[in-house]
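1. Predicted model follows, preceded by the sequence.
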Amino acid sequence: MKRRDFILAAVGAAVSLSKTAQAQQASRVVGVLGSASQQAVRMNFAPAKARLAEMGYVEGRNLTIEYHGADDQLDRLPLLVADLVQRRVAAIVALTGPATSAAKAATSSIPIIFFTGFDPVASGFVKSLNRPGGNVTGVFIFGPELIFKRLELIHDLVPAAKTIAFLYTQTAIKSGDVPLKNLQQTAEAIGVKLLFLNVAGATDLDQSFARAEGEGAAALIVHSDPIFLNNREKIIALADRHRLPTIYFIRQYAAEGGLISYGPNYTDAFRQVGDIVGRALKGEKPEDLPVQQVTKIELVINAKAANSLGLTVPVALLGRADEVIE
């Protein structure tokens, strides 16, 4: 073989090997499963995707992400996760408690990384936080503990309120019932009646706010459910229309015109999700990856919203705030 032909053959072989390697890299597929719309699932996962890129997994280069959203119809989750299992994805990211339950029921071999406010041990997702066991691990937000603090904060802000509405979504996960029962007892202890409003979908929001006003609620707590995460603009508008002082679970509400928020930084939390996914893609087993707990909690007050509602924010509350939006 002539030297020129040899070089061409070698170059051709190298290119072929490079393409093969790229194809192998591109075969890593991650499924992202949520209870909301596909667009909302994609948007919520964005910080996790950014963290994956920092770890060397770039969508369109060596990573494919399949986004599945149930459009607030939780009974669709088993079919959606079955599709991901059939595609033999490298990992499944479950962005809600119900999505985690569906994924866990569908596979015991594919790594499942959850993002949830449900207690993952009490909900049966993992055996323990430090030693998850099985194929499931993820990021846990202290949802149960935070709802008591939100009640305290909105009561401090609207002390005359005798009835406070509580917006939540009923699920089949029984561990979510315990905090609600305890919250009722806490409210009774401070002389407040709680009006529980179960919202199954975005179409229920108008009716729920109307009922809150009709039954004399003087304040509102919005729980950390996916429906509320993905319908912020509508919820803020309804709270304003009904002149209902409302406390929310993430900063974005207050930044977008809501009165007050108390909860974790979701961007940081989703980056933690991305970090765990990246470690799973590198070969680490979920059973060896402790559940990460979000511990940084932010109190944000929108002073302009308070003024529009005729509320005077106590100086002590302003002093505790991480941020006051003027």
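-> Nice, thanks for sending it over.
2. make it CA atoms for all contacts and neighbour counts henceforth
-> Will do.
3. just the strands in the stretch 151-300 of the chain please.
-> Remark: strands assigned in the stretch 151-300 of the chain by DSSP state E, counting those that start in this stretch are 163-168, 193-198, 219-222, 246-248, 260-264, 292-294, 297-302.
4. Number of residues surrounding the closest residue to Lys162 other than its chain neighbours?
-> If the residues on either side of it in the chain are set aside, Lys162 comes closest to Val192, at 4.9 Å by Cα to Cα, 6 or more residues apart in numbering. For Val192, the count of nearby residues is 19 (other Cα atoms under 10 Å).
5. Could you do Leu281 as well?
-> Neighbours of Leu281 (other Cα under 10 Å): 18.
6. Likewise for Leu220?
-> By other Cα under 10 Å, the residues close to Leu220 number 28.
7. what's near enough to touch Asp156?
-> Pro314, Leu317 (Cα atoms under 8 Å, 6 or more residues apart in numbering).
8. among the strands of the stretch 151-300 of the chain, which is the most enclosed?
-> Stretch with highest mean neighbour count among the strands of the stretch 151-300 of the chain: strand 246-248 (a mean of 27; mean count of other Cα atoms under 10 Å).
9. Quick one: residues in contact with it.
-> 150, 154, 219-224, 239, 254, 258-263.
10. Quick one: distance of the lengthiest helix in the chain to the chain centre.
-> The helix that spans the most residues within the chain, counting by DSSP state H, is helix 3-26. Distance of helix 3-26 from its chain centroid, counting by Cα atoms, centre = their mean, to the nearest Å, is 44 Å.
11. any idea which helix or strand comes after it?
-> The helix or strand immediately downstream of helix 3-26 is strand 29-34, counting by DSSP states H and E.
12. One more to weigh against that first structure:
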Amino acid sequence: MKRSLSTLGTAALITTGLFLTSCGSDAGTGDGGGGEPVKIGISQLMDIQALDDTREGFIKGMSENGYAEGEGVEYDYQNAQGDQATATQIAAGFASSDLDLVFAIATPAAQSVAQAVGNIPVVFSAVTEPVEAGIVEAWDAPGANITGTSNLGPVEDQIALIKELAPEAKTIGVVYSSGEVNSRVQVDLAREAADELGMELKEAAISATSEVQQAAQSLDADALYVPTDSHVVAAIDSVVEAAETKQIPLVVGDSASVEAGGVATYGLDYEQLGYQTALMAIKILEGEDPANMPVEKQTESLLVLNKSAAARMGVTIPQEMLDAADTVID
């Protein structure tokens, strides 16, 4: 069942002047205007399904709207493999390049790009809270050369799923990265939602993916929750194992993590999020100023369930939840 999300971004403001970049290519012509292909640098934090889907959705959105790869656009794709120092190096390299635009995927990658790249327009995606992360000045008016899309999901609805799956649950264990502002924001929202439902949130913070297994096993709770935290999701198998060992439900922040073994989520379509970001990038390439383009987010979320994962965790998914689901994985 699709859930509506509050819209923090509105339609982008139309500017009359062209946004000037330091490069010399003929941006805005696409593959049909006879100019040189647009050059776009992509900085991705790491290889996890949600971020890969975001990148693929972006490329698809560009291709279906006049910027086919190898014709209307050329990509310089670089992956930090979860290392912040590498993300910083990638951003520095892009800053001294002749790119027309930079696309940053995930909060740490976007933070590095925002700090390093001031002379090239930037779009980001899979960033939960861009203001708290210091990437933009405000949701409705980013204020510099950068804008994009947020992956802030319906955390309150996700926590409510735990109560539906385990009505007697009193405690929720959450594993998250202490160094990622997006994760801290989601944990705060999860705590508020748990309080409203009369439940207690127990936290296990990590500083590296290698710590996820121990953190998940250390939590003495009636259910587990994983937000859209790249470092934790990269080791989601360890959290799944902990939930199966403890025989408690695991609710997650994105549908890819349900496919990987979580029981349920109200999650975003990350490919569509990337596609949405591509449409913003095209507006910038064709003249709009990112400083005046509000940060956008998806307005609907999808209920995704994994029956086999639930069975392995000793959880029975209520029939009414199954009937309402957008996707049920057997």
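-> That came through, no problem. A quick note: this is a predicted structure, and the numbers were derived from the prediction, not measured.
13. TM-score them against each other, please.
-> Once superposed, the chains reach a TM-score of 0.79 (TM-score structural alignment, normalised by the length of structure 1), with 299 aligned residues with a Cα RMSD of 3.0 Å.
14. now, which of the contacts of strand 246-248 of structure 1 sits nearest Ser109 of structure 1?
-> Ser224 (29.4 Å; Cα to Cα).
15. Quick one: map that closest one onto structure 2.
-> Applying TM-score structural alignment, one finds that Ser224 of structure 1 aligns to Thr228 in structure 2.
16. Ok, Pro111 of structure 1 next?
-> Counting by TM-score structural alignment, Pro111 of structure 1 lines up with Pro121 in structure 2.
17. Quick check: which of the strands of the stretch 151-300 of structure 1 is nearest to Thr64 of structure 1?
-> Across the strands of the stretch 151-300 of structure 1, closest to Thr64 of structure 1 is strand 292-294 (Cα to Cα), at 24.6 Å.
18. Check how far that closest one sits from its aligned residues in structure 2, on average.
-> Comparison of strand 292-294 of structure 1 with structure 2 after fitting gives an average deviation of 1.4 Å (mean Cα distance after the TM-score superposition for structure 1).
19. just to revisit the earlier point, pull out the buried positions in the longest helix of structure 1.
-> Ala26 (16 or more other Cα atoms under 10 Å).
20. picking that back up, looking at the strands of the stretch 151-300 of structure 1, spot the one closest to Ile141 of structure 1.
-> That would be strand 292-294 among these, by Cα to Cα, at 5.2 Å.
21. The match of Ser224 of structure 1 contacts Ser257, doesn't it?
-> No. Between Thr228 of structure 2 and Ser257 there is no contact under Cα atoms under 8 Å: 9.1 Å.
22. Have a look at those two and say which one is more surrounded.
-> In this view Thr228 of structure 2 and Ser257 are compared by other Cα under 10 Å, and Ser257 has more residues nearby, 29 against 25.
23. The more buried one pairs with which position in structure 1?
-> Looks like Ser257 of structure 2 aligns to Tyr253 there (TM-score structural alignment).
24. Strands of the stretch 1-150 of structure 2, residue ranges please.
-> In the stretch 1-150 of structure 2, the strands defined using DSSP E, counting those that start in this stretch lie at 3-4, 38-44, 73-79, 101-105, 122-127, 146-150.
25. quick one: contacts of the fifth one?
-> Think strand 122-127 of structure 2. Against strand 122-127 of structure 2 from outside (Cα under 8 Å, 6+ apart): 51, 54, 101-107, 110, 113-114, 145-152, 182, 270, 273-274, 277, 280-281, 290.
26. List only those of the residues you listed flagged as buried.
-> Buried members of the contacts of strand 122-127 of structure 2, counted by 16+ other Cα under 10 Å: 51, 54, 101-107, 110, 113-114, 145-152, 182, 270, 273-274, 277, 280-281, 290.
27. right, so of the strands of the stretch 151-300 of structure 1, which gets closest to Ala9 of structure 1?
-> Distance to Ala9 of structure 1, taken as Cα to Cα, is lowest for strand 292-294 among these, at 50.9 Å.
28. how much space between the closest residue to Gly191 of structure 1 other than its chain neighbours and Ile154 of structure 1?
-> Once flanking residues are discounted, Gly191 of structure 1 sits nearest to Lys162: 7.0 Å by Cα to Cα, 6+ apart. As defined by Cα to Cα, to the nearest Å, Lys162 of structure 1 lies at a distance of 12 Å from Ile154 of structure 1.
29. repeat for Asp240 of structure 1
-> Counting by Cα to Cα - Asp240 of structure 1 and Ile154 of structure 1 are separated by 16 Å.
30. These two: who's more crowded?
-> For Asp240 of structure 1 versus Ile154, the count of surrounding residues by other Cα under 10 Å is larger for Ile154: 22 against 18.
31. Residue in structure 2 paired with the more buried one?
-> So, by TM-score structural alignment, Ile154 of structure 1 is matched to Ile162.
32. Would you map the helices across structure 2?
-> In structure 2, the segments counted as helices under DSSP H are 49-63, 84-95, 107-116, 155-165, 181-196, 212-218, 230-233, 236-246, 255-259, 270-285, 307-312, 319-324.
33. hmm, who's touching the shortest one?
-> Just to be clear, that refers to helix 230-233 of structure 2. With Cα under 8 Å, 6+ apart, helix 230-233 of structure 2 has contacts from Met46, Ile48, Gly82, Ala106, Val175, Tyr176, Ser177, Ala208, Thr209, Val212, Val226, Ser257.
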